Each structure stands twice: as structure tokens, then as C-alpha cells.
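**Student:** prediction below, plus the sequence it came from.
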Amino acid sequence: MKVLIPCFFVSLLLLRSITAAGSDTMTCIQNVYLSNGEIQTVWGTLEMEDIEIGAFHNDTRTIEFKHSWSKADFSLFDWKFIDIFLRRYMDNTQKLLRKINEELGIEGSYLIQAWAGCSSSSDDYEGLTYRVAKDGEDLMYLNVKEGVWVAGNASHSQGFQRILKKEKAITETIINILMIYCPSLAAVYSALGRETFARKIQPQVYITKTFNPDKVICMVTGFYPKPINVGLWKENKMEDAISTMTLPNGDGTYQITVLINVHFLEQKSVYCRVEHSSLKEPLIVHLNKEHHNLIGLVVGTTVAVVVCVFGLACFVYKLYKKHK
């Protein structure tokens, strides 16, 4: 029986004796949503250096590759193997989780998440990770070196740990994948996607007051890759904020906006703090120094739009006069 590890198995056919320059991190993230012991949906992603290169979902039972190089040379036989594995995986996972539900008496719905990670360097054993969460709380993790499960702080952590200790075959399978297959696969993707992983664009940060004097927003744009941490801070403490999703720009980069409520008399100490893989250290922009940048950006954009609209109107008018 195999559990929580489809990302690696569906990619084992890509293994090659390729040595990648440098070292990159590969992560497989899987989500399983259950209701009364029955799997409702399963979805997951395969990432290298925070860049999503593959995804799967049990509704379609197929793998979606996000980059042309990430599919490599899968043949029709490979795809049949993947399809067979996914179906068996779904059945085996459901049997194990149903068993856990029955033994622990878990009722209702919950989400299981698993993260498995390794480095493209076969010598980086310290980078081998396998963690599991339940409804966003640490459920347990696998100590790869010692081959033991360590319980977390989530409800039923002890119960999950006790049951997994008995499943020796599952533990051995996960360890073998992390120590043997995962680094080899990461090396393949690291070599094939070297140009993509090397592309890092630093974010542009603009912080300003809104028309409401008690609101401050921070707009971060033009960055790549997508993962980023943005927060608005006051007096060295991060404030509760409202944030948009990370959205794509037209040039392949991304943007995100964060807003907080803070009295205008307390805004002198407000600053925007940004963490991104393109930065060696967090980027901090204070409101009282840089807030005019966003205003200039908005004004400049507005002027550009007005000019474009005016130009279009002139063109239409001339065209109308020509054919009148």
C-alpha cells in the first residue's frame, strides 16, 4: 500500500543520469479532502524552486504540465502507467484513511495535506522532508534519518502516529523515494528548467494613503517567481491586513496589494515589508518616505489612459469624415 506520494511515482519515468549545476529544491504538495472517511477530492502540485511545473486532480486523473520542458518525453505507455497508478493510489489511500477514521472515530469533514521535498544534490540528506497536516495544523512528520514518525500538535496526531508506526511498508517506501528517486528526479528537472529557475525579478514596492485617511495600502508589482510575502507593519509589529490574491501582469510578472486600517495620526511608523526569492534580505519601504511613488504611478497611468482614449476618438472622427 502506498499513501500520500503520487507526485514522485508519476514522474519516476523521467529519471536520467543528469548532473545539474548547483542545487535546486523540489517539493511535492498534495491535498486530500475527506468527508466521513470517504475521499471527496485529491489535488496536488509539483514545484521546483517555488515554480509550479506540474499538477494533478482526481476528477480528471491526468497530469497537467505547466512548462514545455516539464513533460519531457512521456510516451503513450508512460501515460497508461500513470493512469493505472493514479487509480490504484486513490483506492489504497482511501482504504488507509478509512481505517484511520474507524480506529480513531473521526467524524465530519477534514483536509489532509502532505509536503515531500528534496534537493537536486544527492548528497543533501538534511534537505529530505516529509510533513503531514490536518486542517492546516501540524499532524506529524517523518524523521527520515531514523525512520520514525513524530507527532505534531493537531487533533488526532498521536492516533495517526500510532497507526503509521504499524505500516512499515509505507514508511520504507516513502524513505526510499526521498533518498533514491527524489534527488534524481529533482536533478532532471533542475537541468531541464535551469533557465526558468534562474529567472528572478525583484519587486517594485509602492506604499500610500488612500482617499480614506485611515487606510494605508502597499502595492507590490513586477516580481517573478510568484511566491512572495507582503505585510504592513507598525512599530515593528505586523498589522492584520486585507490582501488581494497574487495576480499576473501582462508581461509574465506578478502583483499583489495589501491594505490595513490605521488611524492617520499613527501612520508615521507604518512600513511595507516584502520577502521574495529575488531579494537577499527583506525589502522595507516606509510610508512617510515613499508614499508619493504610488500616487505618481496612478496619475501617470490615468494620463496615459486619457491620451489613448483621446487619440482613439480622433482616429474614429477622421475615419468618419473620410467616409461621409
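**Tutor:** Yes, it's here. Everything quoted here is computed from the prediction, not taken from an experiment.
**Student:** only C-alpha atoms for contact and neighbour calcs from this point on.
**Tutor:** Fine.
**Student:** now the strands for the stretch 51-200 of the chain?
**Tutor:** Along the stretch 51-200 of the chain, the segments classed as strands by DSSP state E, counting those that start in this stretch run 51-57, 62-65, 109-119, 129-134, 137-143, 148-151.
**Student:** wait, isn't residue 206 in contact with residue 216?
**Tutor:** No. Counting by C-alpha atoms under 8 Å, residue 216 is not a contact partner of residue 206; they are 10.8 Å apart.
**Student:** can you point out the buried residues in the lengthiest helix in the chain?
**Tutor:** Identified as the longest helix of the chain according to DSSP state H is helix 287-323. Across helix 287-323, burial judged by 16 or more other C-alpha atoms under 10 Å covers 287, 291, 294-295.
**Student:** here's the one I want to compare it with:
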Amino acid sequence: MITGCDLREDNTTWGFYQDSYDGRDFLTFNKETMTWVAADIGAQITKRRWDAEVFDNQWWKHYLEEECISWLRSSLEYGKETLQRKVCPTARVSYRSSHDGLSTLSCKVSGFYPRDITVTWLKNGESRQQETYSEGILPSGDGTYQTWLTMEIDPKIKAHYSCHVEHESLLEPLSVSWGKEFVCLSVFLVGEGESIKLNP
């Protein structure tokens, strides 16, 4: 059984309850109609029995729309220092010979939080998204995230390649060229109980 709720940025809410059996979807609660949706014919008998439990279905609707959201708001308030923190990324571009006379450019971006980030390769200032490969965004193990973006190039073709990074912790997008590294430095000035974070 999986149940939960979602509080979106526009302040709308969403709640869900799903039941599975033997590794497969079984029933899903529709809180608008307060009825159950059967995943297959085998769930029809249980659906009819649960649909008849009007009081239980009213309780689930109330739980998903009220109680779950209330708990979520409380959790967000208690954890806001952690959840709302911003850690800027470190980016490094490296180069290695590949095959068939081609070479591979790699852009490693690490140490950032929150998870959402945009990393693209630029060739002479133009985005080359179709020619790039990424493993996706992965946890670093220390509460931050990391990602890699690679692109094969022909070293005989003269061009300027750079790794373009956009993240909400950065004052402006950064662009890192081959052989260069951007290290995020956080300087804390403490005075009279206040701290100020400076990003380069």
C-alpha cells in the first residue's frame, strides 16, 4: 500500500492511495468520486466491497485532503533549514582521446543542492544537447547531488567548447571551458548573529 500527498508551489494539493497485491497494481482510490479503480478483473470483487464502505471512503478523502497536507506542512516547517538550503556546484571539464580519431569531453558537476540543475554543452556558444550523453542526476552521498555530461568531438575541427551550468544557488549561470574548473566557495561573515553567503 502506498499513500501520500503533494503540496505544490501554486499551493494546490494532491493526494493518492494505491493498493498492490503480489507485486502488481490492485486498487487505486479516486478521492473525487470516493470510489476505487480496479487495475484488473481480479480486483473487481474487492472494488465493489470497498465502494460500499462509504464512511471509510469519506475518511480517506478527508485524510488525503486535510490530515496528510497538515502533516506535510508541519514537516516542511520543521525541516525548512535543510530543505531550503542552497549549495552551489563545482564544475570541471576534462578531455580524453576516444576511438576513430574522436575525443571525449566530460563535464562533471558536483556538490549542488537542491537537485534541479541544467547542464549543457556549448559549441562556439550554441547548445549541442542532441550530441551529448548523461547518466542523469545522482546523489553524492553527502546530501548533495552530482551529474556528468559527455560529448564526442573531432579534435581536428577547431571550435570552442564549454560546459554551461544553471542552478538556483548561482547568482548567474556559469560557463567552464576545457581544462578549467569552477570551485564553489562559500564565505561566511559572522557578526551580530547574522551570516552572509558569498558565491563567486
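**Tutor:** Alright, I've got the coordinates. Since the structure is predicted, the reported quantities are computational estimates derived from the model, not experimental observations.
**Student:** same list, the strands of the stretch 51-200 of structure 1, but as TSV with mean neighbour count and distance to residue 321 of structure 1 please.
**Tutor:** Converted to TSV, these look like this (neighbours: other C-alpha atoms under 10 Å; distance: least, C-alpha to C-alpha, whole Å):
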stretch	mean neighbour count	distance to residue 321 of structure 1
strand 51-57	19	53
strand 62-65	17	52
strand 109-119	21	65
strand 129-134	21	68
strand 137-143	20	68
strand 148-151	18	78
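**Student:** any chance of those in a markdown table with distance to residue 101 of structure 1 as columns?
**Tutor:** Output for the strands of the stretch 51-200 of structure 1, formatted as a markdown table (distance: least, C-alpha to C-alpha, whole Å):
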| stretch | distance to residue 101 of structure 1 |
| --- | --- |
| strand 51-57 | 23 |
| strand 62-65 | 28 |
| strand 109-119 | 11 |
| strand 129-134 | 13 |
| strand 137-143 | 15 |
| strand 148-151 | 17 |
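**Student:** for residue 162 of structure 1, which of the ones you listed is the nearest?
**Tutor:** With C-alpha to C-alpha as the criterion, residue 162 of structure 1 lies closest to strand 148-151 of the strands of the stretch 51-200 of structure 1, at 8.6 Å.
**Student:** residues contacting residue 62 of structure 1?
**Tutor:** 56, 82-83 (C-alpha atoms under 8 Å, 6 or more residues apart in numbering).
**Student:** if we use 10 Å, what do you get?
**Tutor:** Counting by C-alpha atoms under 10 Å, 6 or more residues apart in numbering, residue 62 of structure 1 touches 10, 55-56, 79, 82-83, 86.
**Student:** same check on residue 160 of structure 1?
**Tutor:** Listed by C-alpha under 10 Å, 6+ apart, the contact set of residue 160 of structure 1 reads 97, 100-101, 103-104, 139-140, 149-152.
**Student:** before we move on, what about residue 262 of structure 1?
**Tutor:** Shown in contact with residue 262 of structure 1 (C-alpha under 10 Å, 6+ apart): 213-216, 234, 239, 270.
**Student:** of the residues you listed, which stay in contact in structure 2?
**Tutor:** For those, the contacts that are reproduced in structure 2, applying both residues aligned by TM-score structural alignment, their matches' C-alpha atoms under 10 Å, are 213-216, 239.
**Student:** so which of the residues you listed sit within strands?
**Tutor:** Among those, the members found in strands (DSSP state E) are 215-216.
**Student:** nearest to residue 144 of structure 1 among the kept ones among the contacts of residue 262 of structure 1?
**Tutor:** Closest approach between those and residue 144 of structure 1, by C-alpha to C-alpha: residue 239, at 37.5 Å.
**Student:** ok, now which ones touch the closest one?
**Tutor:** Neighbour list for residue 239 of structure 1: 231-233, 259-262, 270 [criterion: C-alpha under 10 Å, 6+ apart].
**Student:** what residue of structure 2 matches up with it?
**Tutor:** Per TM-score structural alignment, the equivalent position to residue 239 of structure 1 in structure 2 is residue 132.
**Student:** now swap in residue 264 of structure 1 and tell me
**Tutor:** When structure 2 is aligned by TM-score structural alignment, residue 264 of structure 1 is paired with residue 154.
**Student:** its match: neighbour count?
**Tutor:** By the criterion of other C-alpha atoms under 10 Å, residue 154 of structure 2 has 14 neighbours.
**Student:** ok, it touching residue 95?
**Tutor:** No. Applying C-alpha atoms under 10 Å as the test, residue 154 of structure 2 and residue 95 come out as separate, 11.9 Å apart.
**Student:** for those two, list the residues in contact with both.
**Tutor:** Counting by C-alpha under 10 Å, 6+ apart, the residues touching both residue 154 of structure 2 and residue 95 are 103-104.
**Student:** picking up where we left off before, closest one of the contacts of residue 160 of structure 1 to residue 130 of structure 1?
**Tutor:** Minimum distance to residue 130 of structure 1 across the contacts of residue 160 of structure 1 is 8.9 Å, recorded for residue 140 (C-alpha to C-alpha).
**Student:** the closest one contacts residue 163, doesn't it?
**Tutor:** No. Between residue 140 of structure 1 and residue 163 there is no contact under C-alpha under 10 Å: 11.8 Å.
**Student:** quick one, helices of the stretch 101-250 of structure 1?
**Tutor:** Here the stretch 101-250 of structure 1 has its helices, by DSSP state H, counting those that start in this stretch, at 157-166, 168-176, 182-192, 194-198.
**Student:** give me the secondary structure label for residue 188 of structure 2.
**Tutor:** Put simply, residue 188 of structure 2 is strand when judged by DSSP: H, G, I helix; E, B strand; the rest coil.
**Student:** no further queries at this time; thank you.
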